[in-house]
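# I'll drop the sequence and a predicted model, then ask my questions.
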Amino acid sequence: MDVLTFRASIAQPQPPAGLSPALQALWWDAKGDWHKAHERAQAHEDRAGMHVHAYLHRKEGDQSNAGYWYRRCGAAPSRLTLDEEWEELVQGLLEQG
């Protein structure tokens, strides 16, 4: 799957089968369901989930909590726009398989 296919899948009622919890979180975020996205990001405390968790708190406006999650996953806080960070996260996670 590539980013364009991932974006197109957002028109569906459920995320495609086989997505990691981190990608599911980004999918639900794109659907406008922050709470479901947050729930999926917390499903596994791996690096990917923590990075998406950081992005979601940044989007929420909770910079302190976002900073905590960026530190936990070993990433510098993003200086990209939220849309750019979302795309970067999706691209990176899709490339990881």
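Okay, I see it.

# hey, let's count contacts and neighbours off CA atoms from now on
Noted.

# how close does His53 get to Arg71?
11 Å (Cα to Cα, to the nearest Å).

# who's more crowded, those two?
Taking His53 and Arg71 together and counting by other Cα atoms under 10 Å, His53 has the greater number of neighbours (28 against 15).

# so the more buried one touches Ala66, yeah?
Yes: here His53 reaches Ala66: they are 7.4 Å apart, a contact under Cα atoms under 8 Å.

# Can you name the residues in contact with whichever strand or helix holds Tyr55?
In the assignment (DSSP states H and E), Tyr55 maps to helix 47-60. Outside helix 47-60, the residues that touch it by Cα atoms under 8 Å, 6 or more residues apart in numbering are 21-22, 25-26, 34, 37-38, 41-43, 63, 65-70, 72-75, 82, 85-86, 89, 93.

# Quick check: PyMOL command selecting the buried ones in those.
Under the burial definition 16 or more other Cα atoms under 10 Å, those of the contacts of helix 47-60 that qualify are selected in PyMOL by:
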select buried, resi 21+22+25+26+34+37+38+41+42+65+66+67+68+69+70+73+86+89+93
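
# this is the comparison structure:
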Amino acid sequence: MRQELELAKVELKAEAKKAGTGAGLFGVAGFAGYMVALFLSLALMWALASAIPTGWAGLIVAVLWAIVGAVAGLMGKKKFQQVNPKPERTVETLQQVPGALKPN
């Protein structure tokens, strides 16, 4: 039983480390993406402003970003629903030794 608990701890620690590293990298990528999106949005707004009033150009760019945000949010929700926090190998090994869990 102690070995199973240790295995579960090791599995969870490894997964948490991967998640932490991934979250940090997503943070950096998110900030860089934000800066790119900001400057491209301003460039698009100014380009549109040469043909239509600036207020309408800004509104068009904002609506485009609202659509992008909605699609990304739905895709993110779908990915989070696929996450499995259960330590699969530990559960599998515990099922192989059912007698170890029963009280004496």
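On my side now, so go ahead. Note that the structure is a prediction, hence the values are computed from the model and not measured.

# Post the TM-score for the overlay when you can.
Taking TM-score structural alignment, normalised by the length of structure 1 as the basis, the two superposed chains have a TM-score of 0.27; 35 aligned residues with a Cα RMSD of 3.1 Å.

# longest helix in structure 2, by residue count?
With secondary structure taken from DSSP state H, structure 2 has its longest helix at helix 2-49.

# The helix or strand following it: which residues count as buried?
Next along the chain after helix 2-49 of structure 2, taking DSSP H and E as the criterion, comes helix 54-80. By 16+ other Cα under 10 Å, the buried positions in helix 54-80 of structure 2 come out as 57-58, 61.

# and what of stretch 6-13 of structure 2?
Buried residues in stretch 6-13 of structure 2, counted by 16+ other Cα under 10 Å: 7-8, 11.

# How much space separates Leu94 of structure 1 from Val3 of structure 1?
From Leu94 of structure 1 to Val3 of structure 1 the distance is 8 Å (Cα to Cα).

# The residue most central in space within structure 2 and Gly24 of structure 2, how far apart?
When Cα atoms, centre = their mean is applied to structure 2, the residue found nearest the centroid is Gly76 (6.1 Å). Separation of Gly76 of structure 2 from Gly24 of structure 2 (Cα to Cα) stands at 17 Å.

# One more: Gly73 of structure 2?
Distance of Gly73 of structure 2 to Gly24 of structure 2, given as Cα to Cα: 19 Å.

# Equivalent analysis for Lys77 of structure 2, please.
If you go by Cα to Cα, the gap between Lys77 of structure 2 and Gly24 of structure 2 works out to 19 Å.

# of the buried residues of stretch 6-13 of structure 2, closest to Ala43 of structure 2?
Taking Cα to Cα as the measure, Ala43 of structure 2 lies nearest Glu11 of the buried residues of stretch 6-13 of structure 2, at 47.4 Å.

# How many residues are close by Leu40 of structure 2?
By other Cα under 10 Å, neighbour count at Leu40 of structure 2 equals 13.

# distance of it from Trp46 of structure 2?
Applying Cα to Cα, the value for Leu40 of structure 2 to Trp46 of structure 2 is 10 Å.

# now Ile60 of structure 2
Counting by Cα to Cα, the gap from Ile60 of structure 2 to Trp46 of structure 2 is 11 Å.
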